[in-house]
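> Provided below are the primary sequence and the corresponding predicted coordinates.
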Amino acid sequence: MMDMDMPAVFSTSTQITVLFTGWTTSTTTQYVFTLIFLFLLAIFNRFLGALKFQLEKSWSQHPSTPQALLLAPVNRRNIRKAKLSPLPDYIRVHGNDLEEESLAVLNNDNETRSTSRNLKRDGFCNRTSLECLLPSWKASGTWSLPKDGTRALLECVRALIGYFLMLSVMTFNVGVFVVVLFGVLVGELLLGRFSQGSPGWQEGTCHGG
């Protein structure tokens, strides 16, 4: 039988060990400072969620992708015209030709879509094609190291803090449990309006930060 040191019931003791043996509150002052630290950490975790949402919102409003440049105006002096026609040579005036070309393009497009649907339905889709494997995946923009790196770093830090708070609560100390929940409450009251629509990594977990 293994000796389990982890408590299974809540206690009100001021002597607790958080994560490692070096962090043991042997006095009431150390216990109070630990509670204050966990309270601020819970609020900071909510701040990171709001910061991530605001960055995402700013990036979506100011995309860094270059805009399409307008084509240079065509020099009308170089456009040839038929001798007996007021229209330039590149304009086709035969309605039948235009209709035939449009019908041909539509028929080819319909055949291509039909063939693609048949291949996907029959299981002959190319396995290396992301469009076949993940047809509904659409990126919000092109990959960028500053943006994607910042996004990944914030999410990693939030995950680290979330697990830290979760393991702290698992000490089954009443004070730790209360201050972590109170920190989540205060953080949401102060910063919740800055992160509407952004559940983030922590939603639905036991630490809720």
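Perfect, thanks for sending it. Numbers count the residues shown, from 1 in each chain.

> only C-alpha atoms for contact and neighbour calcs from this point on.
Will do.

> Which elements pack onto the host helix or strand of Arg117?
Arg117 belongs to helix 95-122 when assigned by DSSP states H and E. Helix 95-122 sits against no helix or strand, with contacts defined as 3 or more C-alpha pairs under 8 Å, 6 or more residues apart in numbering; DSSP states H and E.

> and the next element down the chain from it?
Downstream of helix 95-122, the next assigned helix or strand under DSSP H and E is helix 130-133.

> next, the one to line up against it:
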Amino acid sequence: MAHSSGSSGHGSIFTNSRDTPLYSSNWVPSSAGGYAGTCIFLIVLASVLRCLVAFKTVLEQRWLAQARCRRYVVVKGRGTEAGKIESDPAAKAGALITTNGVEENVKIVQSNNEGAIPFRLSIDIPRASLVTVITGVAYLLMLAVMTMNVGYFSSVLAGTFVGELAVGRYAQWEDH
């Protein structure tokens, strides 16, 4: 029977061929050792992806904690913001040492951002860079799986398992 799709016969079936190219025509394992090395590379790459996701989660938690712990100090009787913060029940009374000496009538207010934290270059540029790297690694793994090679597919799954086993507890975040 002839193929009606006009394809070369490869279609969507898995293969276990050792000479499946990965990422370019220059990366074609020619021996069992080369194929094993390629599979080990994919295991490591998938583990790195899980590590990057866990690292991003840890950074997100740290950035959120920094945003919530950002303190605003107001000296009583100065400006209209003082009146707003003075009536804040979450404000804590305290003393502040300034260039003018000890200020007794201050309140230290901790921000309780419930929504998104404000845009900050020191946070948003590293976040965008990290997400770009994560996306690039994920697409490289996707391309490896799309070769329909059973060894490559199994290696990506094994690397995901190893990476999750190693750092999965860091990637858990109740706010997700």
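Noted; the coordinates are in hand. Only a predicted model underlies this, so the values are computations on that prediction, with no experimental measurement involved.

> circling back to that earlier point, any idea how far the helix holding Arg117 of structure 1 is from the middle of the chain?
The chain centre lies 37 Å from the centre of helix 95-122 of structure 1; the measure is C-alpha atoms, centre = their mean, to the nearest Å.

> quick one: Ile36 of structure 1 from Met170 of structure 1, how far?
According to C-alpha to C-alpha, to the nearest Å, Ile36 of structure 1 and Met170 of structure 1 sit 17 Å apart.

> between the two, who's got more neighbours?
Per other C-alpha atoms under 10 Å, whichever of Ile36 of structure 1 and Met170 has more neighbours is Met170, with 18 against 15.

> now for that one: what does it line up with in structure 2?
Using TM-score structural alignment, the partner of Met170 of structure 1 in structure 2 is Met146.

> Check which helix or strand Tyr72 of structure 2 maps to.
For Tyr72 of structure 2, the host element (DSSP H and E) is strand 71-75.

> Can you point out the buried residues in the longest helix seen in structure 2?
Ranked by number of residues, the top helix in structure 2 under DSSP state H is helix 32-69. Neighbour counts over helix 32-69 of structure 2 (16 or more other C-alpha atoms under 10 Å) mark 35-36, 38-58, 63, 67 as buried.

> same deal with stretch 169-176 of structure 2?
Neighbour counts using 16+ other C-alpha under 10 Å place Ala171 of stretch 169-176 of structure 2 among the buried residues.

> Now which residue in structure 1 aligns to Ala32 of structure 2?
Per TM-score structural alignment, Ala32 of structure 2 is aligned with Thr28.

> same question, Leu64 of structure 2
Using TM-score structural alignment, the partner of Leu64 of structure 2 in structure 1 is Ser60.

> can you point me to the longest strand in structure 2?
Looking across structure 2 with DSSP state E, the single longest strand is strand 101-110.

> and that strand, how far from the chain's centre?
The chain centroid and the centroid of strand 101-110 of structure 2 are separated by 38 Å, computed with C-alpha atoms, centre = their mean.

> what comes up buried for that strand?
For strand 101-110 of structure 2, burial by neighbour count (16+ other C-alpha under 10 Å) applies to Val106, Lys107, Ile108, Val109, Gln110.

> how near is the match of Ala32 of structure 2 to Gly22 of structure 1?
For Thr28 of structure 1, the distance to Gly22 of structure 1 (C-alpha to C-alpha) stands at 16 Å.
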